Each structure stands twice: as structure tokens, then as C-alpha cells.
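Asks: below are the sequence and a predicted model for it; my questions follow.
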Amino acid sequence: MNDTIAVKPAVTLIGVTTRTTNAQEAGANGLLSGLWDSYFTSGISERAQVNNGHLIYALYTDYESDASGAYTVLIGHERADAQAELPDGLEQATVPEAKFMVFKTKKGPVYEVVAQAWGEIWAFFEHSSIERTYGGDYELYDGRTFDPANAEVDIYIAIK
């Protein structure tokens, strides 16, 4: 898994959300696969003005504590007008300006490579002097080239 450092400006997102924990996602009652189903049926880019509609964000935000606590996930797009009224069933969240460590997954089935990468990310930060901020982390998918059977995903982890 490759990693680099990048500073990114704040961005406001619009999408579908759920609140979960890593423990819940590891079991049979995980919510993320259902959230992805909701995203694909939501028609977000047709219902709301978005920028860079080909970029799909899976934002992890509102952390209760750290990787072991509850957090909110929003799957969606960059919002074109953060002041516009929210369409029914959609939520808004902002990724704050931050310094990110960017991890690139291996190529392979999306659910496998993303889960494997998160495991490696957690292990990395357990043994690293680099600290996470838990201010907003995200997976970034390019819808123009996305192949669920052979995906490669960038994961942005906010750091101090």
C-alpha cells in the first residue's frame, strides 16, 4: 500500500449517511453495504447540484473518539452550493482543510481491497509517531474508471 502526504482545502459534500462502528461493520449487522445501495439508488447528482460528479466520496466524520468509537459515514459528492436547500433524504457534511496521509489500495474486488487497506491503516497508526486528527477521513472513487471487480481506491487520513 503506497502512502503520500497531501494538503487539501475544505470541501462540502452532499450524500446519504449512517452512523456505525468498526465492531458493527465487522459483524453480520454492518450498515455500510446498505449505505452503498442507498447511494446508488439515490440519484444524488440528478437531485442536487454537484461539482466533479465523477468523484464519489465515502467520508468518515463525527468520530466519537478514535477508530474504536462510533462515526458517521456520508457517501456522495462535492456540493456545488452549500447554501442551497437540501433535497429530501440527503445530508451535508464538510471535510475540513487538513493535511492527509493518502493510502492507495491494491487492485482487486472493491470490498476486499478497501477492508484490507483499512486494516493496514489502523495497524500503521498504532505503531507510528504520526497522529490522526479524526477530523474527517475519506475514500475517493473515480466513477469514470471504477470497476468493482478490479478497483484501486485512494484513502485520505487526516493527520496532525
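Replies: Arrived safely.

Asks: when you work out contacts or count neighbours from here on, use the C-alpha atoms and nothing else.
Replies: Will do.

Asks: give me the residue at the spatial middle of this protein.
Replies: Closest residue to the average C-alpha location of the chain: residue 58 at 2.5 Å, with CA atoms, centre = their mean.

Asks: and the residue nearest to residue 82 when sequence neighbours are not counted, what element?
Replies: Distances taken as CA to CA, 6 or more residues apart in numbering place residue 12 nearest to residue 82, at 6.6 Å, with adjacent residues excluded. For residue 12, the host element (DSSP states H and E) is strand 11-20.

Asks: and here is the other one:
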Amino acid sequence: MNFKIVEKDEIILVGKEIRTSNEDKNCRIEIEKLWKEFLEQKLGDSIQNKINSGEILGLYTDYENKEFGTYSFIVGYEVSDAAAVPEGMVLKVIPPSKYCVITAKGKMPESIGETWKYIWNADIQRIYTGDFELYDKRYDGSENSEVDIYVAVK
């Protein structure tokens, strides 16, 4: 798979959170359920100070034991100011980082899962401060959708 290395400044994210684990057989179902709730209930509408309302992030953070333990998964928006966090949502601050960016292409969510399997088995020196999927205008639900996965690296 092709990738690129980029550096990003601190990211302030506001969104809805769950705790899960890749070892949990219901992990994928719980993440999909969170996405459905976020989108169908239009939870993002209550988030103020969005940097880009056309980009939703799926953030993996607060890792207990790298990809083997529990972690937080948050669906939300990057914001410029964290003054107001809607009830039932959380604020996460991801430090400035260097990222390996890999683009998942094709039918979703299958392509996302295949790309994560590649990441877990690749020789990438991850730092587990916060990894995220970026859903923008290239994600349209078609067989040609694209999602960038940002993996924090040394």
C-alpha cells in the first residue's frame, strides 16, 4: 500500500466516545453503532467552532496496551476552540505529531478493516498518541470511496 508522511499540529476534537478493544468480538459492531448514532441523530450539529464541517474524524486514542488493549474511539469534529463541549460528548487533545497516512480505497467499511490489518502487520513505528480516520468529500458510500488513515509515528 502507498503511504506518505506528514506532520500535523495539535488537534482538538469534540465528539461522542466509546471504549472498546480489538479483542472484543463486538468491537466493529460497537464502532458502527456509534457512527450510526452520530450521523442519524445529527450529533455533530451541536458541536461549535468546527474547523471544517465537511471532515468527520474517527479517532483512536487513550490506548491501554497499544492495539492489544482497550482504547477510546471518538467520532467527531476538529474544533478551533474547546470552550463548549455538548452534554454527552468529550474533548480530546492530540499532541503535534508526525503521521504515516495510508488511504483506504473501495467498498466501506471493508476497505477500512483491510487497511487497519495492513497497518497492524506493517513495520510502522507507532507511538499511539492518537490515530484517526479522515472522512471527507471522497467518502460517498460508493465502491470508489476513499478514507485517509493517519497513524502517529516516531
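Replies: That came in fine, so what should we check first? Owing to the predicted nature of the structure, the values given are computational and were not obtained by experimental measurement.

Asks: give me the contact list for the lengthiest helix in the first structure.
Replies: For the first structure, the helix that runs over the most residues, judged by DSSP state H, is helix 110-126. Here helix 110-126 of the first structure makes contact (CA atoms under 8 Å, 6 or more residues apart in numbering) with 1, 67, 103-107, 131-132, 148-153.

Asks: tell me which of these fall in helices.
Replies: Reading helices off the contacts of helix 110-126 of the first structure, I find no matches (DSSP H).

Asks: re earlier: tell me the buried residues in the helix or strand just after the strand holding residue 12 of the first structure?
Replies: Using DSSP H and E, the helix or strand that follows strand 11-20 of the first structure in sequence is helix 22-26. Of the residues in helix 22-26 of the first structure, none count as buried by neighbour count, 16 or more other CA atoms under 10 Å.

Asks: before we move on, what about stretch 61-77 of the first structure?
Replies: Of all the residues in stretch 61-77 of the first structure, those buried under the rule 16+ other CA under 10 Å are 61, 63, 70, 71, 72, 73, 74, 75, 76, 77.

Asks: distance between it and the chain's centre?
Replies: 9 Å (CA atoms, centre = their mean, to the nearest Å).

Asks: what about residue 118 of the first structure, neighbour count?
Replies: Applying other CA atoms under 10 Å, we find 14 residues neighbouring residue 118 of the first structure.

Asks: how close does the aligned residue in the second structure for it get to residue 53 of the second structure?
Replies: Aligned by TM-score structural alignment, residue 118 of the first structure pairs with residue 116 of the second structure. Between residue 116 of the second structure and residue 53 of the second structure the computed distance is 25 Å (CA to CA, to the nearest Å).

Asks: equivalent analysis for residue 107 of the second structure, please.
Replies: Distance of residue 107 of the second structure to residue 53 of the second structure, given as CA to CA: 23 Å.

Asks: what of residue 99 of the second structure?
Replies: From residue 99 of the second structure to residue 53 of the second structure the distance is 22 Å (CA to CA).

Asks: between the two, which one's more packed in?
Replies: Per other CA under 10 Å, whichever of residue 99 of the second structure and residue 53 has more neighbours is residue 99, with 23 against 14.

Asks: corresponding residue for the more buried one in the first structure?
Replies: In the first structure, residue 99 of the second structure lands on residue 100 (TM-score structural alignment).

Asks: in which helix or strand would I find its match?
Replies: Using DSSP H and E, residue 100 of the first structure maps to strand 98-104.

Asks: now do that strand: distance to the chain's middle.
Replies: Centre-to-centre, strand 98-104 of the first structure and its host chain are 12 Å apart (CA atoms, centre = their mean).

Asks: what's the answer for stretch 46-61 of the second structure, then?
Replies: Relative to its chain's centre, stretch 46-61 of the second structure lies at 10 Å (CA atoms, centre = their mean).
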